[in-house]
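1. Turn this into a model:
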Amino acid sequence: MSQFVTLSKNSPEFESYLLGTFADDKRALPVQTLNVNSSSETVTFKVLNCNELAPPAWALVALQTLRIRSFLLILVPLFLILTKNLSDETMRDPQAAILATIGVVFAFLAMNLRNDFMDHMKGVDRVFEKSGSRAIQNGWVRAITVKKLSSMFLVLAALTSLPLIYTYPDLGIVIGIAALVGMWAQFKKQNSFKYQRGGEISLFLMSGPLLTVGYQLAMGAPFDMESFWIGCVYGWLVLFVVHLKNFSNILPSSQAGFSNTVNWLGFDKSRRMLALWWGLFIGFNVIYHFNFAGFYWGFYLSLGLALISVHFVGKLKAISSPAGSEMRDIFRRGYALYLLAVGLWTFECLWYLWP
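-> Take a look at the predicted model:
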C-alpha cells in the first residue's frame, strides 16, 4: 500500500530517498518538488512496494534507461567521418575503427546515464515532466543503479581506448582532452555545464571536433582539416538543438533557478539568438562544402535549408510569451529542421559512395 513522505533537503534521509537506497523492497517516486535547487528544497515522495509497480518489459526498460533514441547525436558524426574516409580511401585500420565505435558507444552510454543521475539529484528531471529517460522517476530503476551503470560503461570505454592509444599515440591527446572536458561537464557535483552560462561549449567539443578528429585518427587516417570542420559544423548543429530545448523550457527553468545561456539572455534575446544560430549553421555549412565537398551540394543543400527556415524564423518572431503551447510547437519545428539537415547530409555522403 502506498504512502506519501515529504522530506526537506536538510533531512538525513533526503538523499537516500532520491538514490533509492532507503529500502530494498520499496521505491520512492518524486511527485512534487518545491524550491528546487535551493537550500529550502522539499520533495514529496510516493512510496510503493516494488511488487506494486507495473514496469513494461525489461527490454523496453533497458532501451528507455539507456536512451537509445539519443544515439543519433553520435551516430551521425561517426557516419560522416566513416563515409568520408571510405570515399577518400584513407581508412587504414578497419579493426581499430570498429573498436573505436564500440568505445564511443560505451562512453556515450556512460554520459547519458550520468546525465540522468545528475538531473534527478539536481532536480531537473523532477521539475520537467518530459525531461530525461523517466526510468528513475517512474521507479523502474533506482538512481544508485543508474550511477553504477554509468561508472561501469565509463570503465569499459577507458579499457577500449587503451589499445587504440597504444597503436596511435596521437589519439591519446584527443582522448585526454575529451576526458578532461567530460569530467568537468558531467562529474562536477555542483554547477555542471548545464547550469552555467556558456557551459554548452563542452557538449560542442564532445559531440563535434573531439569526436570526429578522434574517430579519424582511430581509423589510422591522418589528421586533416575536413574532419575538424565536420565536427565543428555538426557540433554547432547539436548546440542549436540544446539551445532550442532550453528555450522551450525557459519559463520553468527560470522559476526553478536553473542557469544556462538561454536563461541568461532572456526570452527576447534568446529568440534572436536561435535565429542567428541557425543562420550561422547554414553559413558554416556553405563554407565547409565549398572548401571540402561538392560545390553544387553545398549550394543547393544550403539554399533549400534557408528557404525552409523562413517559416521557422517567422514563428520565432511571432511568439509573444514564454508560456503556452507555442513554445512546444517551436521546439518541434526546430527539431524537424535539425533532422532535415542531418538527413540531407547523410544522403549526400551516400551519394559520394555510389559507384
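2. Every contact and neighbour count from this point should use C-alpha atoms.
-> OK.
3. Which strands or helices does whichever strand or helix holds Val342 pack on?
-> Assigned by DSSP states H and E, Val342 falls within helix 325-353. Packing partners of helix 325-353 (3 or more Cα pairs under 8 Å, 6 or more residues apart in numbering; DSSP states H and E): helix 72-88, helix 225-248, helix 295-318.
4. Which positions in stretch 343-355 come out as buried?
-> Trp345, Thr346, Glu348, Cys349 (16 or more other Cα atoms under 10 Å).
5. now the third one: how far from Phe79?
-> Relative to Phe79, Glu348 is positioned 12 Å away (criterion: Cα to Cα, to the nearest Å).
6. circling back to that earlier point, what's the closest of the buried residues of stretch 343-355 to Ser150?
-> Thr346 (30.1 Å; Cα to Cα).
7. Determine the angle, from 0 to 180 degrees, between the helix holding Val342 and helix 225-248.
-> For helix 325-353 against helix 225-248, the angle by axes from the mean of the first three to the mean of the last three Cα atoms, to 10 degrees is 160 degrees.
8. Quick one: work out the angle between helix 325-353 and helix 295-318.
-> Using the same axes, to 10 degrees: helix 325-353 against helix 295-318 is 180 degrees.
9. Quick check: which helices or strands does whatever helix or strand Phe153 lives in pack against?
-> Assigned by DSSP H and E, Phe153 belongs to helix 143-167. When contacts are defined as 3+ Cα pairs under 8 Å, 6+ apart, helix 143-167 packs onto helix 14-19, helix 94-122, helix 169-186.
10. and for comparison, fold this next one:
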Amino acid sequence: MSLNKGIAFIAALVLLLCAGQASDGLVGNQTDDTAQSGDFNGDEMVNFADFLFLASKFGASQGDDRYDAPVDLDGNGMIDFGDFLLFVNAFATSTSGGGGGGSPDRFLYTRQGSDPSWSSILEEKQIPIGTNSSTGITGSIIDVNNEVVEKEPHAFRPIESEINIHTPGNSLIPRREFHKWSRWYQEDGNTQVFRLFDGEHNVRNARANAARIEAFSKKRWNRGTWHEWIGTYTIVKAQGCGIFQVKNSGEDWSIMLVMTADGDVVFQPRRATSKTVLKNMEGKSFDVRIRDNGHTSECYINGEFVGRHDWERPSGRSTFRWGMYVGGKKLSKDALLFVTGATVDPER
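-> Here you go, the predicted model:
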C-alpha cells in the first residue's frame, strides 16, 4: 500500500471514530458475530494491532501474495473500503465496553485460520467428483464463546455421541473421521458447528446443488414408540435452507424446520401449510423439541407447541437430521449455525 493510501486510510478511521458514526451502526445490519471478525490476531480484542494488519493488506485482491481471506470481511475477493467499514464497526463495538477490549459476552465465536474458496478446491482437485471422498477437507478453527452460546436449558447436555455426518463430499461419515471434515463440521464444548461456504454444492453424485452439512442419529424406528430430539439453535450467518428434518428412508421427510436468508424460522409439514414461527433470528438462539413416533410428528419452539403433522410411512424407518441442507437452490453466501446440547431421547 502506498504512503498516501496509508495516510488516507488512517485519517478516515480517526474521523469516523471521532465522529461517533461507527458506534451508530455505520454498516447497518451487522451482528456481534460479524464485529468479532475484526480480531485478526486472535487476542479476543478488535484494536489498533488489528487495524495495522488490515492496513498492511489494504488494496490486495484474491490471488495476490498480500491477500488474506480473514481480512476480506465482506468476502468479495478484495480487501477494500467495504472491509474497512466492517472493521470500523467492529472496532467501535469492541472498544465501547471500556477497558480497551470490550466484553467477550458480545461475541459468539472467534476464528483461527482461513478457508480456501470452493472454486480453488475444485480447481486443485482436493475433493473427488462422483464418489464419496475418504480424505475429507479441513478448515479454519471456530472457537465458540461457550459462556454466551451454551445457555439453559441445554447448556450442560453433551452432544449426542451416536451420530454420523453428511457433507458435500461424503454422505456417511462416522464420528472417528469427523476431524477430517472440519471445513464443514466441528464440535466445541457442547456445541456443534455447522458451516457452508459460498458456491458450494454436492459433488459425491450427479444431484445438482444440494449443499449440506447435517448430523443424523444412528437410531431408527418404525411406527409405534415415541422418540424425541432436543437442542438449542443459534443462527450466526443465515442462509435459506432446512435446519431440521424428521427423515424416513422410504418416504422422505415428514416435517422440517427451515431457516430463511433473513434469519426467520419456518415450520414446514410435508405437503401442508407452513408457518413462520420466529422472525429475525440471526445472532440469536432458540430452543427446539421434536417428537416423532413413525407416523405423527410434533414440534415445540421455546417450550411452545408449534405444530403436529401426520405422514404415513409404510416403508423405511425414521430418524432425526439436523444442520443445514440447501436442497435444489444455489448457495449464494457463507452460512454458519450452532446447535447446543443436541440429544436424542434424553433422560429427564
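11. Any idea what the TM-score is?
-> After superposition, the two chains reach a TM-score of 0.32 (TM-score structural alignment, normalised by the length of the second structure), with 191 aligned residues with a Cα RMSD of 6.7 Å.
12. related to what we said a few turns ago, tabulate the buried residues of stretch 343-355 of the first structure (CSV), appending distance to Pro94 of the first structure.
-> Below are these laid out as CSV (distance: Cα to Cα, whole Å):
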residue, distance to Pro94 of the first structure
Trp345, 23
Thr346, 21
Glu348, 23
Cys349, 19
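13. wait, which of those is closest to Leu60 of the first structure?
-> Thr346 (28.1 Å).
14. Quick check, the closest one in contact with Leu80.
-> Yes - contact criterion Cα atoms under 8 Å: Thr346 of the first structure and Leu80 qualify, at 7.3 Å.
15. Is Asp143 of the second structure within a helix or a strand, and which one?
-> Short version, using DSSP H and E: Asp143 of the second structure is in strand 141-144.
16. how about the very next helix or strand once past that strand: buried residues?
-> As assigned by DSSP H and E, the chain's next helix or strand after strand 141-144 of the second structure is helix 146-149. Of all the residues in helix 146-149 of the second structure, those buried under the rule 16+ other Cα under 10 Å are Asn146, Val149.
17. Surely Gln268 of the second structure forms part of a helix?
-> No - counting by DSSP: H, G, I helix; E, B strand; the rest coil, Gln268 of the second structure is not found in a helix; it is strand.
18. Specify the angle between the helix holding Val342 of the first structure and helix 72-88 in degrees.
-> Going by the same axes, to 10 degrees, helix 325-353 of the first structure makes 20 degrees with helix 72-88.
19. if I pick the closest residue to Glu214 of the second structure other than its chain neighbours, what's in contact with it?
-> Leaving aside its chain neighbours, Glu214 of the second structure sits nearest to Gly323 (4.3 Å; criterion: Cα to Cα, 6 or more residues apart in numbering). Shown in contact with Gly323 of the second structure (Cα atoms under 8 Å, 6 or more residues apart in numbering): Phe194, Arg212, Ile213, Glu214, Ala215, Gly242, Ile243, Phe244, Leu337, Val339.
20. any idea how far Gly323 of the second structure lies from Ile235 of the second structure?
-> On the measure of Cα to Cα, Gly323 of the second structure and Ile235 of the second structure end up 11 Å apart.
21. With Val246 of the second structure instead?
-> With Cα to Cα as the criterion, Val246 of the second structure and Ile235 of the second structure are 20 Å apart.
22. and which of the contacts of Gly323 of the second structure is nearest to Ala12 of the second structure?
-> The closest of those, once distances to Ala12 of the second structure are taken by Cα to Cα, is Leu337, at 34.1 Å.
23. so which strand or helix has the closest one?
-> Per DSSP H and E: strand 335-344 holds Leu337 of the second structure.
24. Same list, the helices and strands packed on helix 325-353 of the first structure, but as CSV with mean neighbour count please.
-> Below are these laid out as CSV (neighbours: other Cα atoms under 10 Å):
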stretch, mean neighbour count
helix 72-88, 17
helix 225-248, 22
helix 295-318, 15
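25. how close does the nearest residue to Phe299 of the first structure once chain neighbours are set aside get to Gly298 of the first structure?
-> Among residues not flanking Phe299 of the first structure along the chain, Val286 sits closest, at 6.7 Å (Cα to Cα, 6+ apart). Using Cα to Cα, Val286 of the first structure is found at 5 Å from Gly298 of the first structure.
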